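In: give me coordinates for this.
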Amino acid sequence: MHYLYSHNDLDGVSCGILARLAFGSNVEIQYVSIQRLDQKIQQHLETAKTTDPLWVTDLSMNSENEERIHTFIELGGSAQLIDHHKTALHLNDHSWAHVKIAHEEDKLASATSLLYDFLIKSDYLQRSQALDEFVELVRQWDTWNGIATKTSVQNG
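Out: Okay, the predicted model is just below:
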């Protein structure tokens, strides 16, 4: 069973959608706030099986949980963090973290766009036009690339 902890905003929930498409019923998804992530990760790692991969998207954790994940991996576990926030760049020091602010095309990244690329490269998911469009719309919304649309939707 894969375990995904993702932010409870559009970008994070969209990561959950991609995970469900990639892993089907073999993924348990929890959407959490920034404030609750560290507690959830700590609780998860206290009982986690090393055979169950841990995924964290659109969020980053405190240094104590960095160390817990490191220990989990040393014991044979698997973990992957995918994020696009500058505050998480230091996590790239770990082999299990993939933090990237922008794509090569100088487009700002979202967690959804990074996870989509990762799942395709890892052969968990196949690229499709529908998913390409979905991921791009989420990326635009989350990076304020679609600010005119975002403002008009919010203002009704």
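
In: from here on, just use CA atoms for contacts and neighbour counts.
Out: Noted.

In: can you tell me which residues contact the spatially most central residue of the chain?
Out: In the chain, the centroid-proximal residue (CA atoms, centre = their mean) is Thr57; its distance is 1.8 Å. Going by CA atoms under 8 Å, 6 or more residues apart in numbering, Thr57 touches Leu4, Tyr5, Ser6, His7, Gly12, Cys15, Leu81, Ile82, Asp83, Ala111, Leu115.

In: to compare against the first, here's the next sequence to fold:
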Amino acid sequence: MLLHISHNDLDGVSCGVLTKKFLREVDNIFCNYNEIDQILAEVNTAEYERILITDMSPGKRAFERLLGEIEMIIIDHHESSVWLTEMTECIHDIKKSATMLTFEWLKDMGKDVEPYRELAECVNDFDMWHLKRKDSLQMNMLFMKLGVERYMERFSRRPYNGFSADEQLIVELETERRDKYIHSAAKSGFSLKDRDGLDFFVVFAEEYSSELGNHIIKDLEMDYVIIINMQRHKVSLRSRPAVDVRRLAEQNGGGGHKNAAGFSFEFDFGTMDFLHEIGVIHEG
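Out: Now for the predicted structure:
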């Protein structure tokens, strides 16, 4: 039996679709970055032959506790996990999504994954923020509306060859709602300047972090955006190409990519204390 632990976003859950479809004997757990170490601490290694971790990585202490007790495989594309390449079996490529890396890993094992190439490429286009495909943003919308369990059931049952009529209707209705939400949320935030003279925007929002961040950076000409989700206790960071927000995420126990990162926080998270730490000078 394989224990598969993965991030609970579109990319991470799509990795779970592939393992459930092609490996069969697998337990899937989806979680946030700040939850993985606790999950590993509670694992009964006698129940599993291997542990597969995709689209995220454990902390060093949690990893070392299991090292030697059970075989561990890491498939990830975040720069923060590169240290694992020298510690265990690790597939690491910052230029591909975890779904695409998992797809290729299964193919190398001899699995007939080709019918799922379209799904892997669609998720890769969204997660790497290439956005060359119209349906990749729509796929994320569908994921958000279906939720983890329904998405897993839908795509592990049959591959993706375009949306069904019902799925297309969901996407169209959600597109309308998304556009209204993004414009409304952007109006509710405020701009600031950090100690390095960079302009950033703070906004409270619970949905569409990437799309909202992209809208604010482009239309309001910000260097980066801090999106605070009080419901999920999560901060998402988005930036223009030249600005690295991954470091800010890592300083707060999170991770991610140079231009798209995030971290979770406890219930007593203080917004103004956080902004003071990054050197706010004045409001814009």
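
In: superposing both, give me the TM-score.
Out: Remark: TM-score between the superposed chains equals 0.82 [TM-score structural alignment, normalised by the length of the first structure]; 141 aligned residues with a CA RMSD of 2.1 Å.

In: on that earlier part again, counterpart of the residue nearest to the centre of the first structure in the second structure?
Out: Counting by TM-score structural alignment, Thr57 of the first structure lines up with Thr54 in the second structure.

In: and what of Ala88 of the first structure?
Out: For Ala88 of the first structure, the residue aligned by TM-score structural alignment is Ser81.

In: so its match is in contact with Ser57, correct?
Out: Yes - here Ser81 of the second structure lies in contact with Ser57, judged by CA atoms under 8 Å, at a distance of 5.9 Å.

In: wait, Tyr151 of the second structure sits on Phe143?
Out: Yes - contact status for Tyr151 of the second structure versus Phe143: in contact at 6.0 Å, counting by CA under 8 Å.

In: how much space between the residue nearest to the centre of the first structure and His7 of the first structure?
Out: 7 Å (CA to CA, to the nearest Å).

In: next: Lys40 of the first structure.
Out: 12 Å.

In: what residue of the second structure matches up with Thr112 of the first structure?
Out: Checking TM-score structural alignment: Thr112 of the first structure goes with Thr99.

In: wait, that match sits on Asp125?
Out: No - between Thr99 of the second structure and Asp125 there is no contact, the gap being 10.6 Å when judged by CA under 8 Å.

In: the two: which is more packed in?
Out: Thr99 (31 against 21; other CA atoms under 10 Å).

In: could you say which helix or strand contains that one?
Out: helix 98-108 (DSSP states H and E).

In: quick revisit: OK, contacts around the match of Thr112 of the first structure?
Out: Per CA under 8 Å, 6+ apart, neighbours of Thr99 of the second structure: Asp11, Gly12, Ser14, Cys15, Asp55, Ala120, Val123, Asn124.

In: count of neighbours near the closest residue in space to it that isn't next to it in sequence?
Out: Among residues not flanking Thr99 of the second structure along the chain, Cys15 sits closest, at 4.9 Å (CA to CA, 6 or more residues apart in numbering). A total of 29 residues lie near Cys15 of the second structure under the criterion other CA under 10 Å.

In: ignoring the adjacent residues along the chain, who's closest to Gln126 of the first structure?
Out: Gln126 of the first structure's closest residue in space is Ile120 (CA to CA, 6+ apart), at 5.7 Å.

In: wait, a strand at Ile74 of the second structure?
Out: Yes - counting by DSSP: H, G, I helix; E, B strand; the rest coil, Ile74 of the second structure is located in a strand.

In: from Phe155 of the second structure, how far out is it?
Out: From Ile74 of the second structure across to Phe155 of the second structure, the span is 23 Å (CA to CA).

In: check which helix or strand Leu173 of the second structure maps to.
Out: Here Leu173 of the second structure is assigned to helix 165-188, by DSSP H and E.

In: doesn't Ser264 make contact with Asn34 of the second structure?
Out: Yes - in this structure Asn34 of the second structure lies within contact range of Ser264 using CA under 8 Å: 6.4 Å.

In: the two: which is more packed in?
Out: With other CA under 10 Å as the criterion, Asn34 of the second structure and Ser264 differ in neighbour count, and Ser264 comes out ahead with 23 against 16.

In: so how many other residues sit close to Gln148 of the first structure?
Out: Quick fix: residue 148 of the first structure is Ala, not Gln. 10.

In: should've said Asn65 of the first structure
Out: Asn65 of the first structure has 18 nearby residues by other CA under 10 Å.

In: which other helices and strands does the helix or strand where it lies contact?
Out: Using DSSP H and E, Asn65 of the first structure sits in helix 63-74. When contacts are defined as 3 or more CA pairs under 8 Å, 6 or more residues apart in numbering; DSSP states H and E, helix 63-74 of the first structure sits against helix 34-47.

In: dump the residue contacts of the residue nearest to Thr99 of the second structure.
Out: Ser6, Thr54, Ala98, Thr99, Thr102, Phe103.
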